[in-house]
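J.: I'll drop the sequence and a predicted model, then ask my questions.
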Amino acid sequence: MSTTLRKSEIINVARREGKVTVERLVDLFSVTPQTIRRDLTELSDEGALERVHGGAVLPSSTANIGYDARRQLNQTAKVDIARACARQIPNDCCIFLNIGTTTEAVAQELLHHKGLLVVTNNINIAVILSANPDIQVIVSGGSLRRVDGGLVGELATDLIRRFRFDISVIGCSALNDAGDILDFDLHEVSVSQAIMAQSDKVWLVADHSKFERKAPVRIGSLADVDAMLTDQAVPERCAVLCQANDTTVTLV
């Protein structure tokens, strides 16, 4: 395989998995570690990837990657997280599911529940849950974000403030070492903050790729959530913060 084709495929792997490692790429392409390190350095110089210890990640940005690409990232981990989350949600309760590919996976796993009242600002989630007549679905108003079916803005927050949720399940775009929960869209962040304020319990669902990304707008902190469900150990400072604030971390 030519260098150009290999570098193109490395970018595709990074988009699917959120991160590439030298070890994995050596096995994938049957080349030397030196060759892969050179490829990653060149891709970093070109701005296509950002070098980290042992590999590379998608570059930091003030804009999120496309929704279809996000759906492909760590699909297995998202399903595992969603199943673990759904198992802990009882029947006959009121919950909120916000915008995100992991919360969509949670919705899919809730299809066998009964007696749920689900409020969401995610049209995709509303469509998924409409398949179960035992689940009542309320869709918030707001401005439609066509790229992902999200509803944001004052109309969304106004409706959210009319409810008190037993559990809210939220996703995020990034989680930094200090435990800050981050996103890209200021309008979406305002909705997420309203959701958290109206909830008895807040659960964060996030796969490990969120530990390696950056986003510019702060939703809140791990100290503000009751539980986090993820697929790999959280960074050390985050773990200390969770322990200090009795935030439960579930690894799937």
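T.: Here it is on my side, so go on. The shown structure was predicted, so the numbers you read here are calculated from the model rather than taken from an experiment.
J.: switch to C-alpha atoms for all contacts and neighbour counts from now on
T.: Fine.
J.: wait, His208 touches Gln232, no?
T.: Yes. Between His208 and Gln232 there is a contact under CA atoms under 8 Å: 5.7 Å.
J.: all strands of the stretch 1-150 of the chain, in order?
T.: Per DSSP state E, counting those that start in this stretch, the stretch 1-150 of the chain carries strands over the ranges 19-21, 50-52, 55-57, 94-97, 116-120, 135-139, 143-145, 150-152.
J.: can you show me the helices along the stretch 51-200 of the chain?
T.: With helices called from DSSP state H, counting those that start in this stretch, the stretch 51-200 of the chain shows them at 67-72, 75-87, 101-109, 123-129, 154-160, 186-197.
J.: what angle do the last one and strand 116-120 make?
T.: Translated: helix 186-197. 150 degrees (axes from the mean of the first three to the mean of the last three CA atoms, to 10 degrees).
J.: how about Trp203, secondary structure?
T.: When classified by DSSP: H, G, I helix; E, B strand; the rest coil, Trp203 comes out as strand.
J.: quick check, it in contact with Ser168.
T.: Yes. Judged on CA under 8 Å, Trp203 makes contact with Ser168 at a distance of 6.1 Å.
J.: and here's the other structure:
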Amino acid sequence: MSQTFRHPEILEIARKDGNVTVDRLARHFRVTRQTIRRDLTDLAEAGKLERVHGGAVLPSGTTNIAYAERRTLNAAAKAAIARDCAAQVSRNSSVFLNIGTTTEAVARELLHRENLMVVTNNLNVANILTGNPTCEVILTGGLLRRADGGLIGPVAAETISKFKFDVAIVGCSALDQDGDILDFDLQEVAISQAALRQSRDVYLVADHSKFMRSAPVRIASLADVDVFHTDTPLSARLSERCVEWGTSVHLAST
């Protein structure tokens, strides 16, 4: 197979998994590691991937991946994380869910949890939870971001300020190695920060691909999170920091 045919498939694997490795691609395409390294170098020079030791990751930037693509990325990992997270949500709880495909997966896992009150700035979450007849769903209102059904702006923030949630369940676009939780949109981040201030407990839901990406706007730190639900062990240094901060890390089994 020529590189003309390999490159699109390499990019598709990277979009699905968040990263690619030389060894795995060499086995997949039945070519040498040297051939794959040249492919990854070509894709990096074209700005489509970023080289890292042993492979490549999706490029960092100031713009998020399109919502339609995010919905299909790491779907199995998101579902496992969502099951693990939803299992910790008690019936009769008040819950905030923010914008994101992982929080939407959590909403699907809450369809059979009784007597919840869910506040959200995510139209997709609200639509999912209409399937739970015992769940009271409250939309924050605000400016509609048509690309992903998110509600942002001062109206949304003002609504959140009227509540005290048992738990805020938030997703993110990236997680820095110093433990900073990152996203792309200042207005979206402001909503998540407001929800964290108004919550007794905070759960972060993020799969392994978020460890390999960067985003320009800081939401908070893992130090501000009670439970981090993910699917891959953290680096030794970040694990140590979580112990120092009292942040519990739950690894979901896929």
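T.: Arrived safely, thanks for sending. Not measured: the values here are computed from a predicted model.
J.: thinking again about what came up before, between His208 and Gln232 of the first structure, which has more neighbouring residues?
T.: His208 (21 against 15; other CA atoms under 10 Å).
J.: ok, Gln75 of the first structure to Glu104 of the first structure distance?
T.: 11 Å (CA to CA, to the nearest Å).
J.: what about those two, which has more around it?
T.: Taking neighbours as other CA under 10 Å, Gln75 of the first structure and Glu104 compare with Glu104 leading, 25 against 17.
J.: alignment lookup: that one to the second structure.
T.: For Glu104 of the first structure, the aligned position in the second structure is occupied by Glu104, per TM-score structural alignment.
J.: against Leu123 of the second structure, how distant is that match?
T.: From Glu104 of the second structure to Leu123 of the second structure the distance is 10 Å (CA to CA).
J.: cool, Asp224 of the second structure as well?
T.: 26 Å.
J.: ok so, going back, how about the helices of the stretch 51-200 of the first structure in TSV, adding distance to Ala244 of the first structure?
T.: Converted to TSV, the helices of the stretch 51-200 of the first structure look like this (distance: least, CA to CA, whole Å):
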stretch	distance to Ala244 of the first structure
helix 67-72	32
helix 75-87	22
helix 101-109	26
helix 123-129	33
helix 154-160	29
helix 186-197	19
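J.: hey, which of those helices is tucked in deepest?
T.: Most buried of the helices of the stretch 51-200 of the first structure by mean neighbour count (mean count of other CA atoms under 10 Å) is helix 101-109; its value is a mean of 24.
J.: from the contact counts, what lies against it?
T.: Counting contacts by 3 or more CA pairs under 8 Å, 6 or more residues apart in numbering; DSSP states H and E, helix 101-109 of the first structure packs against helix 67-72, helix 75-87, helix 123-129.
J.: circling back to that earlier point, same drill for Trp203 and Ser168 of the first structure, tell me which one is more crowded.
T.: Higher neighbour count among Trp203 of the first structure and Ser168: Ser168, with 27 against 24, using other CA under 10 Å.
J.: you'd agree the more buried one is up against Leu97?
T.: Yes. Contact criterion CA under 8 Å: Ser168 of the first structure and Leu97 qualify, at 6.1 Å.
J.: was I right about the match of Glu104 of the first structure contacting Asn124?
T.: Yes. Taking contacts as CA under 8 Å, Glu104 of the second structure lies within contact range of Asn124: 6.8 Å.
J.: got the contact list for the match of Glu104 of the first structure?
T.: With contacts defined as CA atoms under 8 Å, 6 or more residues apart in numbering, Glu104 of the second structure is in contact with 124-125, 128.
J.: with Ile219 of the second structure instead?
T.: 180-183, 189-190, 192-193.
J.: now with 7 Å, please.
T.: The contact partners of Ile219 of the second structure, by CA atoms under 7 Å, 6 or more residues apart in numbering, come to 181-183, 189, 193.
J.: that one belongs to a helix?
T.: No. Applying three-state DSSP, one finds Ile219 of the second structure to be strand, outside a helix.
J.: could you find the counterpart of it in the first structure?
T.: Superposed on the first structure with TM-score structural alignment, Ile219 of the second structure falls opposite Ile219.
J.: and that match, how far from His112 of the first structure?
T.: Ile219 of the first structure is 31 Å from His112 of the first structure, where distance means CA to CA.
J.: stretch 125-142 of the second structure: end-to-end distance?
T.: End-to-end distance for stretch 125-142 of the second structure, by CA to CA: 15 Å.
J.: buried set for that stretch?
T.: By 16 or more other CA atoms under 10 Å, the buried positions in stretch 125-142 of the second structure come out as 125-126, 128-129, 132, 134-137, 139-142.
J.: mean per-residue distance, the longest helix belonging to the second structure to the first structure?
T.: For the second structure, the helix that runs over the most residues, judged by DSSP state H, is helix 3-17. Once fitted to the first structure, helix 3-17 of the second structure is off its aligned match by 0.9 Å on average (mean CA distance after the TM-score superposition for the first structure).
J.: who are the neighbours in contact with the aligned partner of Ser140 of the first structure in the second structure?
T.: Matched by TM-score structural alignment, Ser140 of the first structure corresponds to Thr140 in the second structure. By CA under 7 Å, 6+ apart, the contact list for Thr140 of the second structure reads 119-121, 156, 159-160.
J.: kindly report the same for Leu40 of the second structure.
T.: With CA under 7 Å, 6+ apart, Leu40 of the second structure has these contacts: Ala56.
J.: how much space between it and Pro8 of the second structure?
T.: On the measure of CA to CA, Leu40 of the second structure and Pro8 of the second structure end up 11 Å apart.
J.: ok, Asn115 of the second structure next?
T.: Asn115 of the second structure is 47 Å from Pro8 of the second structure, where distance means CA to CA.
J.: again, but for Val167 of the second structure
T.: According to CA to CA, Val167 of the second structure stands 41 Å off from Pro8 of the second structure.
J.: again, but for Ala156 of the second structure
T.: Relative to Pro8 of the second structure, and taking CA to CA, Ala156 of the second structure is found at 40 Å.
J.: please apply the same query to Leu97 of the second structure.
T.: Leu97 of the second structure is 35 Å from Pro8 of the second structure, where distance means CA to CA.
J.: then Gly55 of the second structure?
T.: Taking CA to CA, one finds Gly55 of the second structure at 16 Å from Pro8 of the second structure.
J.: who has more neighbours, these two?
T.: Per other CA under 10 Å, whichever of Gly55 of the second structure and Pro8 has more neighbours is Gly55, with 19 against 12.
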